[in-house]
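1. Take this sequence and fold it.
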Amino acid sequence: MILYPAIDLKDGNCVRLLRGEMEAATVFGTDPAAQALAFQQAGAEWLHLVDLNGAFAGKPVNGAAVEAILNATSIPAQLGGGIRDMATIEGWLDKGLARVILGTVAVEQPDLVREAAMAFPGKIAVGIDARNGRVATRGWAEETNVMVTDLARQFQDAGVAAIIYTDIDRDGAMQGPNVAATEALARAVTIPVIASGGVSSMADLKALNDTRIIAGAISGRALYDGAIDLAEALRSLA
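-> Prediction:
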């Protein structure tokens, strides 16, 4: 299981939100590139980046910070937030991103996901963010009646590289991930599933890893708070 350190970007800073509320942002650093490099030096194999402003604006907003991260590091990075057309997808991949994450458009324009996955094999992930099993879009501000598993199954044969599943009510709350729901999703599809939201201890990582089917876990606040030591966690997962 791959551990993805998270860098959430708001107004050019590294922040963490509580349950997706932009007003409940805690700033953890003002130099995202330095933070990304620190994660790489600790042994991280991947980075998980989110343009929070972009998720609400529907277009990239923290582009300069993302480019600084890409210039400072050599490990692959995936980015979500405000990526809603082919031109933006192509632009980010040209700048060196290993993978783009499509969230809102997966609900609103599923054909775009299929087109992108075909055009850029292995470089398109689907972000599924949910409350009580229902998908939320547009920076988690809008809730839909679409069920998580139903959405995931739409992309079963599309060539999607991964599904990033976030339980919004767990995100940033340091209360542990929704292991049962994440495992159920991973068993419902053949696409690799990455857990996000609430991963806040070594025990959480072990619980996810012990399912033997969850492909990855994303952690942010716990790494900044010191609840998880990244180097130690990477050693234990190895």
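
2. all contacts plus neighbour counts: C-alpha atoms, from now on.
-> Noted.

3. was I right about Gly122 contacting Ala161?
-> Yes. Judged on CA atoms under 8 Å, Gly122 makes contact with Ala161 at a distance of 4.9 Å.

4. more crowded one of the two?
-> Just comparing Gly122 and Ala161: by other CA atoms under 10 Å the higher neighbour count belongs to Ala161, 20 against 15.

5. Another sequence for comparison is provided below:
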Amino acid sequence: MRVIFIGDVMGEIGQQMLTTYLPKLKSKYRPQLTVVNGENIARGKGITRALYKLILQAGADVVTMGNHTFDKDEIFDFIDSEPKLIRPANYPAKTTPGRGFTTIKVNQTTVGVINLQGRVFLDNIDDPFAKIDTILAELQAKCQVILLDFHAETTSEKLAMGWYTDGRLSAVLGTHTHVQTNDARILPEGTAYLTDAGMTGPYNEILGMRRDRVIERFRTNLPTRFETPTSGPGQLNGCYLEIDEQTGHAKQIKLISITPDRPLMD
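-> Next up, the predicted model:
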């Protein structure tokens, strides 16, 4: 099975990069499944119904989220009715709308896509390691391929999740830190791993925010309003996967990075 995963789409430039380049990537790689993280698409924080539809129209099959899932009030109007939109599964189940994982049929293969959030330097929500065990107890019986978007801050927590689930998940793909890491690999038991898929958004800024505002914050240590620029060069980051549908083990993981310095090649 061929899969494309796209890292956090950030603001208007991220929207432009996604709608411009995802169709080209799909033509190049011919994925059978495409997953996009959309938690930053609405000016850097959250998602709206219109932008959710934009991601699907660009070619996504599943949209994952993260710690900014509920930053736009509008999401409460549609998250429960959209099975292709998932938020971190370790939000408290009794009080949180939406779903933390979904399944999708790809030809004769059932694929599970899970979203979890780390706890180090983020909200102290439910234990993601205990939650993945609970979810896998349900999904392993019916899914041949299972992917995880692990939205977490620290490299160590992401690595721990990768090693903890090696052989039980087809891929553990990190999001949230917005800088693509160069550690794509297949772990010994067959799980593809990437600490962070990177960001899809502004290229000449800092983590998707205007660099002058971020620099001002560091120089003065005073409250500064961060803003996502609406124009300028962009980047698209993610990865391409090939997965054995019989074993659920990854066969290949390859970084995707499209920037002004690294244009998309045929």
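
6. For structure 1, which segments count as strands?
-> For structure 1, strands defined by DSSP state E occupy the ranges 2-10, 13-18, 21-29, 47-51, 77-80, 99-102, 124-131, 134-137, 142-147, 162-167, 193-196, 216-219.

7. will you turn these into a markdown table that also has distance to Asp225 of structure 1 and mean neighbour count?
-> What follows is those, written out as a markdown table (distance: least, CA to CA, whole Å; neighbours: other CA atoms under 10 Å):
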| stretch | distance to Asp225 of structure 1 | mean neighbour count |
| --- | --- | --- |
| strand 2-10 | 13 | 25 |
| strand 13-18 | 11 | 23 |
| strand 21-29 | 9 | 15 |
| strand 47-51 | 17 | 24 |
| strand 77-80 | 22 | 24 |
| strand 99-102 | 26 | 27 |
| strand 124-131 | 24 | 25 |
| strand 134-137 | 27 | 23 |
| strand 142-147 | 29 | 13 |
| strand 162-167 | 20 | 24 |
| strand 193-196 | 17 | 27 |
| strand 216-219 | 11 | 24 |
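
8. Is it possible to get TSV of these that adds distance to Leu185 of structure 1?
-> Output for the strands of structure 1, formatted as TSV (distance: least, CA to CA, whole Å):
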stretch	distance to Leu185 of structure 1
strand 2-10	17
strand 13-18	24
strand 21-29	25
strand 47-51	20
strand 77-80	20
strand 99-102	18
strand 124-131	11
strand 134-137	13
strand 142-147	11
strand 162-167	9
strand 193-196	7
strand 216-219	13
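
9. quick one: which of those strands is nearest Asn178 of structure 1?
-> Comparison of these against Asn178 of structure 1 by CA to CA identifies strand 162-167 as nearest, at 6.7 Å.

10. if we look at that closest one, which residues are touching it?
-> 124-131, 152, 177-178, 182, 191-198 (CA atoms under 8 Å, 6 or more residues apart in numbering).

11. run the last query once more with 6 Å
-> 125-130, 191-197 (CA atoms under 6 Å, 6 or more residues apart in numbering).

12. so which pair among these is furthest apart in space?
-> Longest span within the contacts of strand 162-167 of structure 1, CA to CA: Ile191 and Gly197, 19.0 Å.

13. Who has more neighbours out of these two?
-> Gly197 (28 against 23).
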